[in-house]
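Enquirer: what follows is a predicted protein model with its sequence.
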Amino acid sequence: MSFLALFLGLGLVILLVLGVPIAFTLSILTLGGLYITDTNPIIFAQQLMAGTDVNSLLAIPGFILAGDLMGAGGLSRRLVRFASALFGHLTGGLSIATVLAGTFFGAISGSAPATTAAVGSIMIDELEKEGYRRDYAAALSTAVGPLGQMIPPSIPMVIWGVLAEQSIAKLFLAGVVPGLIASAGFILVSIHHARRNGIKPHRRATGRELLRATRDGFWALMAPVIILGGIYGGVFTPTEASMVGVVYGLVAGVFIYRELNWPTLYEAVLRSLKMSGMIVFIIATAYGYAYLIADEQIPQQIVDSLLALTHNPIVILLLINVFLLILGAVMDNVSAMVILSGVLTGIGQMIGMDPIQLGAMVVINFAVGMVTPPVGYSIFVASAISHLKIEDIARRLGPFMLVFVAVILLVTYVPAVTTWLPGLMG
């Protein structure tokens, strides 16, 4: 291994351990690498421009802002109320309603922490009132968060599509079936938990209550229909769909539900700008780092090292999944995808894996990282909402983690789970 490869690899680990932000870490290493190779540093500026001159990146701030506006505008609360009225009377009904509310909101926000915040802020207290332990309620709210990254529109899917140069629309579709399977698994966990702990069902909603919840939640339920229907109906691109989501969130929040005012609008926009700026900055700086990695043929060296261990694709994929799960627990998923995209796409080509299937596998692995300490943003959000310690919530995540592992294995070894729907697009 060359000195440049050691510098880029060890430097990355050392700077991240020291707590240097990932964007500055990548910038320092890129400039250092250019100095080592005696390359004109203007390359770094050119790569920064190349990293941001991608039309698809416009979808990221769009979907982030759309999700924030819909949450602040009252759409998330109405989704929860609708799900509770429809399923609350079943065994584990309120827990099931929490899962379905997370699924619905995941089809709006595209973000795991946002989904946990939207659902948990309402359902944790409600679940506790109905006899559920507060730590279970917080764990459930944590677990439904990653559904926001699996079910379209998904911000990590947009990022992977840009990095791996794959169709974002097909990547969106690749997450639908895994997301629904995870949702179904959580429902089974909810039913089992209610039966085991003697949780009595919530009273059945009257016809009038159900009608009111449906009418009140109609515009919230229509949001994913309009956004996703427009994408796959060929009306607009994913980037245009994100802007449609922003306009829809504004109209619904201001004129229909009348809960979006100037203070809440300001907070939502500011929060979205901070998140969008961070993500785009990381991607831009990563282009220079990726340029050096590709020039040094580091991805090919890693592929060759992996082949030296085994040629069995089943074992290779298993090792990759274990590695991604561990990495997702200790590193921000955007940073990890940016750094590893070249290596993972190279391995996928080597073993003949469908690139859409590979993208779904990577995103879902990192989505699971959102619920695992020390950098699981969803569990931090649930902890803040529930006022419980992270370790108390983590102890209750076991059954949900088993569901996630089962979904990852299905995505990895049963290609149709992720390729069937995208295949319908031709």
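Expert: Received, thanks.

Enquirer: drop to CA atoms for contacts and neighbour counts, all remaining ones
Expert: Noted.

Enquirer: how far away is the most centrally placed residue in the chain from Ala286?
Expert: With distances taken as Cα atoms, centre = their mean, the chain has Gln149 as the residue nearest its mean C-alpha position (2.6 Å). Distance of Gln149 to Ala286, given as Cα to Cα, to the nearest Å: 22 Å.

Enquirer: how many residues are close by Ser272?
Expert: Neighbour count for Ser272, taken as other Cα atoms under 10 Å: 22.

Enquirer: doesn't Leu65 make contact with it?
Expert: Yes. Applying Cα atoms under 8 Å as the test, Ser272 and Leu65 come out as touching, 5.2 Å apart.

Enquirer: Leu8 contacts Ile28, doesn't it?
Expert: No. Counting by Cα under 8 Å, Leu8 does not reach Ile28; the two are 9.8 Å apart.

Enquirer: quick one on the thing from earlier: can you name the residues that contact the residue nearest to the centre of the chain?
Expert: Contacts for Gln149 (Cα atoms under 8 Å, 6 or more residues apart in numbering) come out as Gly106, Gly110, Ser111, Ala112, Ile155, Pro156, Met157, Val363, Ile364, Ala367.

Enquirer: and here's the other structure:
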Amino acid sequence: MIAALFLLLFLMLFFAAPVFVALSFSSLSSFGLFSNMNLMAIVQRMLGGIDKFSLISVPFFILGANVMKNGGIANRILIWVQVWVGHLKGGLALSTEAACMFFGAVSGSSPATVVAIGGLMYPALLKSGYDNGFTTGLITSSGSVALLIPPSISAIIYGAVTGASVGALFMAGVGAGLLYGLLYLLYSVWYAHKKGIYQDQKTSWKERVKATKEAAWALGIPIIIMGGIYGGIFTPTEASGVSAVYAILVSMFVYKEMDLKKLVKTCIDSAETTAQVMMLLAAASAFGWILTVGQVPQALSKCLIHASVTKVTFLLLTNVILLVAGMFIDGSSAIVIMAPLLYPLAIGLGISPIHYGVIMVANAAIGMFTPPFGMNLFVAQPITNNTMVTIIKGVMPFVIISVIALIIITYVPSISLFLPQLVYGRRL
């Protein structure tokens, strides 16, 4: 049954079937052909996979990201960042990455970050002297940090699949996301110095105060989300609802860039995205259950024990597997497929489930712009009007930088675990 399961899955993916279709079809077919149990068991597992309290936050975070993108919040965040760092060497590139980090902290969506920030910054970067390759690569890759910095939809999905604490995953993502973004910032500064790109004029304190006042309502969103969670006021799930409502109120009644018609369209788009995520999770739940019934994790665990695989080697193998998977499927799909297999092995080797979750999410972040099928590559194409070959060439230096960040995150667990251990007061 397990051989048929993987064979059908790879065949479906090879013929470019949607991931949820590939997972569902392979699960139903292999189970129906090689098991005497009722097929309703698969349906029950699919429903059980999405019948989880933590997943309630997914539609709210998706809605919040789309409202911020369409309601003027993203634009004000970008302007605010630019008046503070735009005068530094490579300031415009720094503004782009910093804005992506900030927008990621309020949206949790990598493609939404590329659209919201990239559409505004691409022409400005070219005008300032950055070449097309660097500009395209920066815009395409910078949005990936949104998967690490909380709230992260990928972290929520990992928590739903494995049962790990979403709150702890959010906290762990702060350190990892800051490191990831910092390496991008350093590379941008080095590039600007190498190319002799001029910086913007330093803004006055009056302009900074003005920009801060205009962005104050937008800046309130991460304070509500992170302050509310860490302050014990509400859970990550409740924070998602509060942030979505707050974003709607600010967009409609403060900035007044979203009317009822625009809100309805935004809700419809968000519902479509939510449906795709939920179908993927439902199919992955059935797939993971069949793997468990077939005792695949147990068999892999025995193989690793007999092969004397160390923690260091296992983490290296995890990264290689997920990086290769990220070349062909999106990060969330890679997590829901691989987590049921790898998570039990990681726990057996004494790896922290929270640290392992951050590693998986970091791999998912890199997969968002890794050729040939990274989602951000296709999102960036209409924004930049470049060929796919040009975009792929542009992102390659950022792939290397991201892999360096991944290695540090993988083998220095304190970067991820410091904050959750500080809050929870125990080893995670």
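Expert: On my side now, so go ahead. Here the structure is a predicted model, which is why all the values come from computation and not from measurement.

Enquirer: follow-up on the earlier one: Leu8 and Ile28 of the first structure - which one has more neighbours?
Expert: Leu8 (20 against 17).

Enquirer: what's the helix or strand for the corresponding residue of the second structure for the more buried one?
Expert: Alignment note (TM-score structural alignment): Leu8 of the first structure maps to Leu5 of the second structure. Per DSSP states H and E: Leu5 of the second structure is located in helix 2-14.

Enquirer: could you say what helices and strands the helix or strand that that helix is followed by packs with?
Expert: For helix 2-14 of the second structure, the following helix or strand on the C-terminal side (DSSP H and E) is helix 19-34. Judged by 3 or more Cα pairs under 8 Å, 6 or more residues apart in numbering; DSSP states H and E, helix 19-34 of the second structure is in contact with helix 2-14, helix 260-293.

Enquirer: give the other helices and strands that the last one contacts.
Expert: For helix 260-293 of the second structure, the contact count by 3+ Cα pairs under 8 Å, 6+ apart identifies helix 19-34, helix 40-50, helix 57-70, helix 331-348 as packing neighbours.

Enquirer: so which of these gets nearest Asp259 of the second structure?
Expert: Among those, the nearest to Asp259 of the second structure by Cα to Cα is helix 57-70 (10.4 Å).

Enquirer: how about the strands in the first structure?
Expert: Counting by DSSP state E, the first structure yields no residue ranges for strands.

Enquirer: can you tell me what Arg134 of the first structure aligns to in the second structure?
Expert: Match for Arg134 of the first structure (TM-score structural alignment): Asn132.

Enquirer: and what of Glu391 of the first structure?
Expert: Using TM-score structural alignment, Glu391 of the first structure sits opposite Val389 in the second structure.

Enquirer: now Asp332 of the first structure
Expert: Residue correspondence to the second structure (TM-score structural alignment): Asp332 of the first structure is matched to Asp330.

Enquirer: contacting residues around its match?
Expert: Ala364, Gly367, Met368, Phe373, Gly374, Met375.

Enquirer: isn't the match of Leu8 of the first structure up against Phe34?
Expert: No. Leu5 of the second structure is beyond contact range of Phe34, at 10.0 Å (criterion: Cα under 8 Å).

Enquirer: what lines up with Ile156 of the first structure in the second structure?
Expert: Residue 156 of the first structure: Pro, not Ile. In the second structure, Pro156 of the first structure lands on Ser154 (TM-score structural alignment).

Enquirer: okay, now its match: neighbour count?
Expert: Residue crowding around Ser154 of the second structure was assessed by other Cα under 10 Å; the count is 28.

Enquirer: what does the one 4 residues further on give?
Expert: In terms of burial, Tyr158 of the second structure registers 27 neighbours under the definition other Cα under 10 Å.

Enquirer: picking up where we left off before, what's the most buried one of the helices and strands packed on helix 260-293 of the second structure?
Expert: The highest mean neighbour count among these, using mean count of other Cα atoms under 10 Å, belongs to helix 57-70: a mean of 25.

Enquirer: in the first structure, which residues correspond to that helix?
Expert: Mapped onto the first structure using TM-score structural alignment, helix 57-70 of the second structure covers residues 59-72.

Enquirer: what's the spacing between the matching stretch and its chain's center?
Expert: 14 Å (Cα atoms, centre = their mean, to the nearest Å).

Enquirer: what of stretch 138-158 of the second structure?
Expert: Distance, centroid of stretch 138-158 of the second structure to centroid of chain: 2 Å (Cα atoms, centre = their mean).

Enquirer: what does Met401 of the first structure align to in the second structure?
Expert: Taking TM-score structural alignment, the alignment pairs Met401 of the first structure with Val399 from the second structure.
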